[in-house]
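[1] Just a sequence and a predicted model for now, questions to come.
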Amino acid sequence: MCETTDTLSGPRADSDAGSGRLRAVLVALGLLVVGLGASIVVGIVFTVPLLLFGADVQSPTVFLLLAAVGQLAFLVVGLSYVGRYGGVTVRRPSRRDTGYLVGGLVAALIAATGLSVVVTVLGIGPSGSVFDDPITTAPWVALALAGLSIVLVAPAEELLFRGAIQGRLRKSFGPVGAVGGASVIFGSIHLLNYTGSIVGALSGVVIVTVGGAIFGTIYERTGNLLVPIGAHGGYNAVLLTVAFLAS
């Protein structure tokens, strides 16, 4: 009887591990779908009254407000998940945390710059982004987006994609698989941010995915969500400030 039990425990354990990984993937994708769905619904609820009252929904101010409410939806979904299941630590950064924050920020900027040069030389880079027209029309939008990135975008996206999604994947796939999976999911939501060919848009997604992997790695190294939040917010702020100066 003992030998029979040992023989059966292997396949059963493998089956349990497989179903656990499938559940983890489904939960991660479910969080993505819920986050995007909530963002779309909130955007519609916000836009319809503006249309009814004849407001200019293409104005830079409305663009900023729509960006903010969409991120608020991400924040609520992330808070709802981690509030129920936990697993996220936010604490005052230590000296070590600060080192990872600065290192992650610099690494993400170097990676983005290098990859942008590569895809441009190869002629496969995106032709533009959804932020180009608003910033061209009103350059101050870039600075407003930089501030919004620090106070809302980075906290909301890091809570959802690193805290909730990466945290859930970690339970079944370990830290390396969690970082990889969460980064791909994070990159995928930026597909519609780019204009031009699908190849160009995908090249932009690759750049974002690499940045996400860097943020995910420093999160795993520190266990403090404030670290990737700081690196992500700083990364966006630097790029948007450069866009302002270039406009």
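    Received it, and whenever you're ready, just let me know what you need.
[2] contacts and neighbour counts: CA atoms only from here.
    Fine.
[3] Give me the distance between the longest helix anywhere in the chain and the centre of its chain.
    For the chain, the longest helix by residue count, based on DSSP state H, is helix 2-52. Offset of helix 2-52 from its chain centre (Cα atoms, centre = their mean, to the nearest Å): 17 Å.
[4] One more to weigh against that first structure:
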Amino acid sequence: MSDAASTLTEGVPEKYINRTSIVRTALVLTGVILVTVAAHISATLAVVSMVGSDTSDTLTFAAVTVGSELAFLLVGSIYLHFRSSFRLPVGLPIRQVYPILFVGLIGSFVTAFLSLAITDSIVPILEFSPGYMEYSGLGEVAGSGLVVGAVLSISVIGPVEEFFFRGVIQGRLREALGPIAAISIAGAVFALFHVYPVALLSPPPAVITHMSVYYTLMGAIFGWVYHRTDTLVAPAFVHGLFNGVVFSIPLWI
């Protein structure tokens, strides 16, 4: 079978083979993204329906978070099932890459700080939109919900989202386009899934634009960590720890 394939591609210019690979990758990932959006919405609605309106805010938040993350895990696992040869590195980071983890964490916090400064200071002054908290939903989480959010960030959100966005999306893109394009596009896909729920609330365009840039940059930081360390454990750690600190900050002040 491999000999037949080799015969068919023999003499075909490499640029045409590469174009075919790019088109195939684009089609596959478009399908994966669309299925994931549907699964994400369905899981969220199903969880909200199951927990009901009488459930505490903390339990509702935890249930919705776990349900939406399971959508990423399910679609990613199905993808890997049908593409068993796909490499998914999950080894523990060696000591030599610790500086990369540190740079990734610092880059995440600097990006978040600049985002908050823009959304809560500059943007309201210009009267483009309200502050960040109104649309992020973080303002609704308090008390025990913050603790639950921090725990879920490290144990569920970081590992699952990095498995999907870096392992599946960026990994597939890297095969066809190389690391730089893969990091950039996977970052944009990461932003898509964080922005589209907010877009359903019909916020001002400035909010959508700003959040898109912010989450794309965050996704690119996690993608860079994955590329430099070659293990999903590294971006999962950076992502989870960053989110965990963000959730726990209100408990310190």
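    That came in fine, so what should we check first? Here the structure is a predicted model, which is why all the values come from computation and not from measurement.
[5] Please work out the TM-score for the two chains.
    Between these two chains, after superposing, the TM-score reads 0.84 (TM-score structural alignment, normalised by the length of structure 1); 233 aligned residues with a Cα RMSD of 2.4 Å.
[6] ok, back up a step: next structured bit after the longest helix of structure 1?
    Proceeding C-terminally, helix 2-52 of structure 1 gives way to helix 60-85 as the next helix or strand, assigned by DSSP states H and E.
[7] Which elements pack onto the helix or strand following that next one?
    Past helix 60-85 of structure 1, further along toward the C-terminus, the next helix or strand under DSSP H and E is helix 95-122. Helices and strands touching helix 95-122 of structure 1, by 3 or more Cα pairs under 8 Å, 6 or more residues apart in numbering; DSSP states H and E, are helix 198-222, helix 226-246.
[8] At the geometric centre of structure 2, which residue sits there?
    The residue lying closest to the centre of structure 2 (Cα atoms, centre = their mean) is F190, at 3.8 Å.
[9] Aligned to that residue, what sits in structure 1?
    Under the alignment (TM-score structural alignment), F190 of structure 2 pairs with F186 of structure 1.
[10] give the contact list for that match.
    By Cα atoms under 8 Å, 6 or more residues apart in numbering, the contact list for F186 of structure 1 reads F161, V208, T209, G212.
[11] hang on, isn't the first one packed against A182?
    Just to be clear, that refers to F161 of structure 1. Yes: the criterion here is Cα atoms under 8 Å, and F161 of structure 1 meets it with A182 at 6.1 Å.
[12] So for the two, which sits in the more crowded spot?
    Counted by other Cα atoms under 10 Å, F161 of structure 1 and A182 do not tie: A182 has more neighbours, with 30 against 25.
[13] Whichever strand or helix holds that one vs structure 2, average offset?
    Assigned by DSSP H and E, A182 of structure 1 falls within helix 167-188. Compared with structure 2 after fitting, helix 167-188 of structure 1 deviates on average by 0.5 Å (mean Cα distance after the TM-score superposition for structure 1).
[14] Can you list the buried residues in that helix?
    For helix 167-188 of structure 1, the neighbour count (16 or more other Cα atoms under 10 Å) marks 167-170, 172-173, 175, 178-188 as buried.
[15] Now do it and helix 60-85, the angle between them.
    With axes from the mean of the first three to the mean of the last three Cα atoms, to 10 degrees defining the directions, helix 167-188 of structure 1 sits at 160 degrees from helix 60-85.
[16] Return the member of the contacts of F186 of structure 1 nearest to P155 of structure 1.
    Closest to P155 of structure 1 out of the contacts of F186 of structure 1 is F161 (10.1 Å), distances taken as Cα to Cα.
[17] What does the closest one correspond to in structure 2?
    Aligned by TM-score structural alignment, F161 of structure 1 pairs with F165 of structure 2.
[18] tell me the contacts of that match?
    Counting by Cα under 8 Å, 6+ apart, the residues that F165 of structure 2 touches are A186, G187, V189, F190.
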